[in-house]
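> I would like to see how this sequence folds:
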Amino acid sequence: MEATEQRALTRRDLLAETWLVLGVSLGASAIWSALSLVRKLSAEAPLGQQTTAMNSSVTPDRPWLDLVYQLVGIGLALVPVLLAMHLLARGDVRARFAIGWDWTQPARDLVRGLGLAALVGIPGLGLYAAARALDLNTTIAAANLTDVWWAVPVLVLAAAQNAVLEEVVMVGYLFTRWSQAGWSTGRIMLSSALIRGSYHLYQGFGGFVGNAVMGLLFGWLYTRTRRVGPLVVAHTVLDVVAFVGYALLRDRLTWL
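As a prediction, this is how the structure comes out:
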C-alpha cells in the first residue's frame, strides 16, 4: 500500500490551526472572561467592591473528592499544551527544543526566571493596588480551598499548570505558528499580549492591563532567547506567591 504524501501547511492552514487551539483553550477563556466582566460591570456594586474568587473548593464537605476534582482540573487544563506540542511536532520532531521547552539549560532557565519574576512581581502588585483604588479591578481572593493538608501542594501545582499552559501555548506555540504564517514580530507580540490580557478580564481592567504588559515583556524576551523555560519559571513563581501567599496571609493582612 503506497504512503500518501503529506501536504505542506498553507498560511490559511496555520492560522486556522492556531484559532482552533485557542478555541479549546485560552481563547475560550478570553470569551468567558469578557462576559464575566460585563456581568460585574452591570451589577449594582461598583467593580472595586466586588471579589473574584480563584482556586475554590468544589466539595468542601468531602475533602477527598475535592482533591480529586482539583487534580483532574489541573490535568485536563494541560491537554491544550500536549495538543500544541503535538501539532508543532508534525513538522519538526524537535519542536520542544526549538521553543526552549526542554531540560538543556535548567540552571540558566531558573536564574533568568527568578530574575524575571522579581522584575514583574513588585510593579504588578502596585498596579493591582492602584486599579483597586480607582475601582477598575475586583479584589482577588487567590486561594479559597478548605483547611486541608493538601491545599498548598495543590496551589503550587495549579500555579505550575497556569504557567505551562500560558507560556507554551501563548508564546512558544503561537509565536512559531504565526511566524510561519508570515506575521511580523511586532504583530505577533501585540496579538499574543492582547489575548493574554483578555483572558484576565474577569479580574477587571487592571488584570487586563497588567497581563497584557507582562505578555509584551515575555514575548520580547522570547524573541531574544527562543526559550519558554524562563517564562514558565517566572510565571510559576508569581502564581505560587499569589496563591500560597494569599492562603497563608489572608487572615492577617486585611488589605489582601
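> C-alpha only now, for contacts and for neighbours.
OK.
> Report the buried residues of the lengthiest helix in the chain.
Criterion DSSP state H: the longest helix present in the chain is helix 106-133. Residues 109-110, 112-114, 116-117, 120-121, 124, 127-129, 131-132 are the ones in helix 106-133 that count as buried (16 or more other C-alpha atoms under 10 Å).
> Likewise for stretch 146-162?
Result for stretch 146-162 [16+ other C-alpha under 10 Å]: buried residues Thr146, Ala151, Val152, Val154, Leu155, Val156, Leu157, Ala158, Ala159, Ala160, Gln161, Asn162.
> another one to check against the first:
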Amino acid sequence: MTTTAPGDATPADPRRTGATGGSTVTSPPDEDARPPFAPPPGPRAVRRRLTAEIWIVLGLSLGRSGVYAVVAILDRLTREESLGSQTATLNPSRSPRPWLDLTYQLLSIGFALVPVALALYLLSANGRSAVRRIGLDGTRPWRDLGVGAGLAALIGIPGLGLYAVGRLLGITVEVQAAALNAAWWTVPVLVLSALQNALLEEVIAVGYLMERLRDLRWSGPTIVVASALLRGSYHLYQGWGAFAGNVVMGLLFAEYYRRRRRVMPLVVAHTLMDVFVFVGYALVPDEWRDALLLS
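Sure thing, here's the model as predicted:
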C-alpha cells in the first residue's frame, strides 16, 4: 500500500469524490453551459414583436402627432369661432433673440430626425442596408430628382387649389406657413425644415410602415390605405380640407412606393413642395397672399 505524507496530498474535489470509498460521482451541470443558439421565435412571437415595434416608432413620431391633431381638431370644432376663421402657424419663431431662435430651430430639426434614425436602424436589424431596402440611397440621383419634381407638380398645384377651396368653404384653417423673424438664416432654416418634414414623413409613414406591414403579411391595398390615413391624421389640425388632401397625396405616394420600392423620389417631391410653400410664404408680399387666398 502506498502512503502519502501529510501535506503532500491534493485535496479531493468534493464535486467528483464521494463521501465514502472514493467513488466518482457526476458533477452538477455548469450553469453557464447552455446551448450556443436559442431556438428561433415562432411566427406568433415575431408578429407580436413587430406590432409592438410599430406602435413604439409611431408613438415617438407621426402617431403621436396624429393623436395631438385629433385633439386639436376637436378643440377647434368646439370653439365659438368658425373653423375657417382660425389660424395654424407652421415654423414659428421661438425667441426674439436671433441667435437663440436659430439654436432652437436647429435643435428642433435635429431631434425630429431621431425617429427616422430609429426606423432605419430597426429595418437594418437583419444585416441588410435599410437605405437600400427602402430606396433612400443616391444610386439614381437624376431619375429620382425628375420623378420627384413631377410628383411635386402633380400633387402641389392641385393641393394649392384644394386649400383655396377649403378656405372658401370654411373647412380649412388659415395656415401661416412661416412665421420666423427676418434674419440671414431664415431661408436656410426653412429649407432644412422642409427636408426634415420630408424625411420624417416619407421614411416613417411610407418606407418603414409599409415594410413592416408587409412583414406582417398585410395585403397591398390595405397597406396603401393605412399609410394614407396615417398621413391624413397628423394634418387634421389644419381642418378637413387638409386631411382629405393629404390622404389623396398619401394614396399616390404609397402606391408609388408599393410598385417601385423607392422612397427617395417621395422625399424629393415633399421637400420641393414644402420649400415652395415655406420660402414662398416668407417672401411673397401680404397682398399677393391675400389675392391667392393663402392668408
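> What span of the second structure is the longest helix of the first structure aligned with?
With TM-score structural alignment applied, helix 106-133 of the first structure matches the range 141-168 in the second structure.
> so how far is the matching stretch off the chain centroid?
Distance of stretch 141-168 of the second structure from the chain centroid (C-alpha atoms, centre = their mean, to the nearest Å) equals 21 Å.
> just the helices in the second structure please.
43-59, 62-77, 98-112, 114-123, 130-133, 141-169, 186-200, 209-215, 220-233, 240-260, 264-283, 286-291.
> what's the second one aligned against in the first structure?
Read it as helix 62-77 of the second structure. With TM-score structural alignment as the criterion, helix 62-77 of the second structure aligns to 26-41.
> mean per-residue distance, the matching stretch to the second structure?
Here the mean offset of stretch 26-41 of the first structure against the second structure after fitting is 0.6 Å, by mean C-alpha distance after the TM-score superposition for the first structure.
> Show me the residue at the heart of the second structure, geometrically.
Computing the C-alpha centroid of the second structure and ranking residues by C-alpha atoms, centre = their mean puts Ile204 first, at 3.2 Å.
> Looking for the alignment partner of that residue in the first structure.
In the first structure, Ile204 of the second structure lands on Val169 (TM-score structural alignment).
> for Pro60 of the first structure, what are its contacts?
Neighbouring residues of Pro60 of the first structure by C-alpha atoms under 8 Å, 6 or more residues apart in numbering: Asp66, Leu145, Thr146.
> and the gap between the counterpart of Ala178 of the second structure in the first structure and Leu110 of the first structure?
Alignment note (TM-score structural alignment): Ala178 of the second structure maps to Ala143 of the first structure. Counting by C-alpha to C-alpha, to the nearest Å, the separation of Ala143 of the first structure from Leu110 of the first structure is 25 Å.
> quick one on the thing from earlier: return the mean post-superposition distance for the match of helix 106-133 of the first structure against the first structure.
Averaged out, stretch 141-168 of the second structure is 0.6 Å away (mean C-alpha distance after the TM-score superposition for the first structure).
> Which of the helices of the second structure sits closest to Ala88 of the second structure?
helix 62-77 (10.4 Å; C-alpha to C-alpha).
> Quick one: residues in contact with that closest one.
Outside helix 62-77 of the second structure, the residues touching it (C-alpha under 8 Å, 6+ apart) are 55, 58, 83, 86, 201, 204-205, 230, 233-239.
> Just the buried subset of those residues, please.
Applying 16+ other C-alpha under 10 Å to these flags 58, 83, 86, 201, 204-205, 230, 233-239 as buried.
> which residue lines up with Val284 of the second structure in the first structure?
Per TM-score structural alignment, Val284 of the second structure is aligned with Leu249.
> measure its match to Ala242 of the first structure for me?
10 Å.
> do Ser192 of the first structure as well
For Ser192 of the first structure, the distance to Ala242 of the first structure - C-alpha to C-alpha - is 23 Å.
> ok, the two, which is more surrounded?
Ser192 (23 against 19; other C-alpha atoms under 10 Å).
> quick one: the more buried one and Met170 touch, right?
Yes. Counting by C-alpha atoms under 8 Å, Ser192 of the first structure touches Met170, with 6.1 Å between them.
> Quick check: neighbours shared by these two?
What both Ser192 of the first structure and Met170 touch, as defined by C-alpha under 8 Å, 6+ apart, is an empty set.
> Grab the nearest non-local neighbour of Trp55 of the second structure.
Excluding its sequence neighbours, the residue lying closest to Trp55 of the second structure (C-alpha to C-alpha, 6 or more residues apart in numbering) is Gly63, at 8.0 Å.
> Would you mind finding the match for Gly91 of the first structure in the second structure?
Checking TM-score structural alignment: Gly91 of the first structure goes with Asn126.
> same thing with Val240 of the first structure?
Match for Val240 of the first structure (TM-score structural alignment): Val275.
> just checking, that match touches Val187?
No. Judged on C-alpha under 8 Å, Val275 of the second structure makes no contact with Val187 at a distance of 9.1 Å.
> circling back: which two in the contacts of helix 62-77 of the second structure are spaced the farthest apart?
Trp55 and Gln86 (31.8 Å).
> ok, back up a step: do you know how far the residue nearest to Trp55 of the second structure is from Ala205 of the second structure?
Taking C-alpha to C-alpha, one finds Gly63 of the second structure at 9 Å from Ala205 of the second structure.
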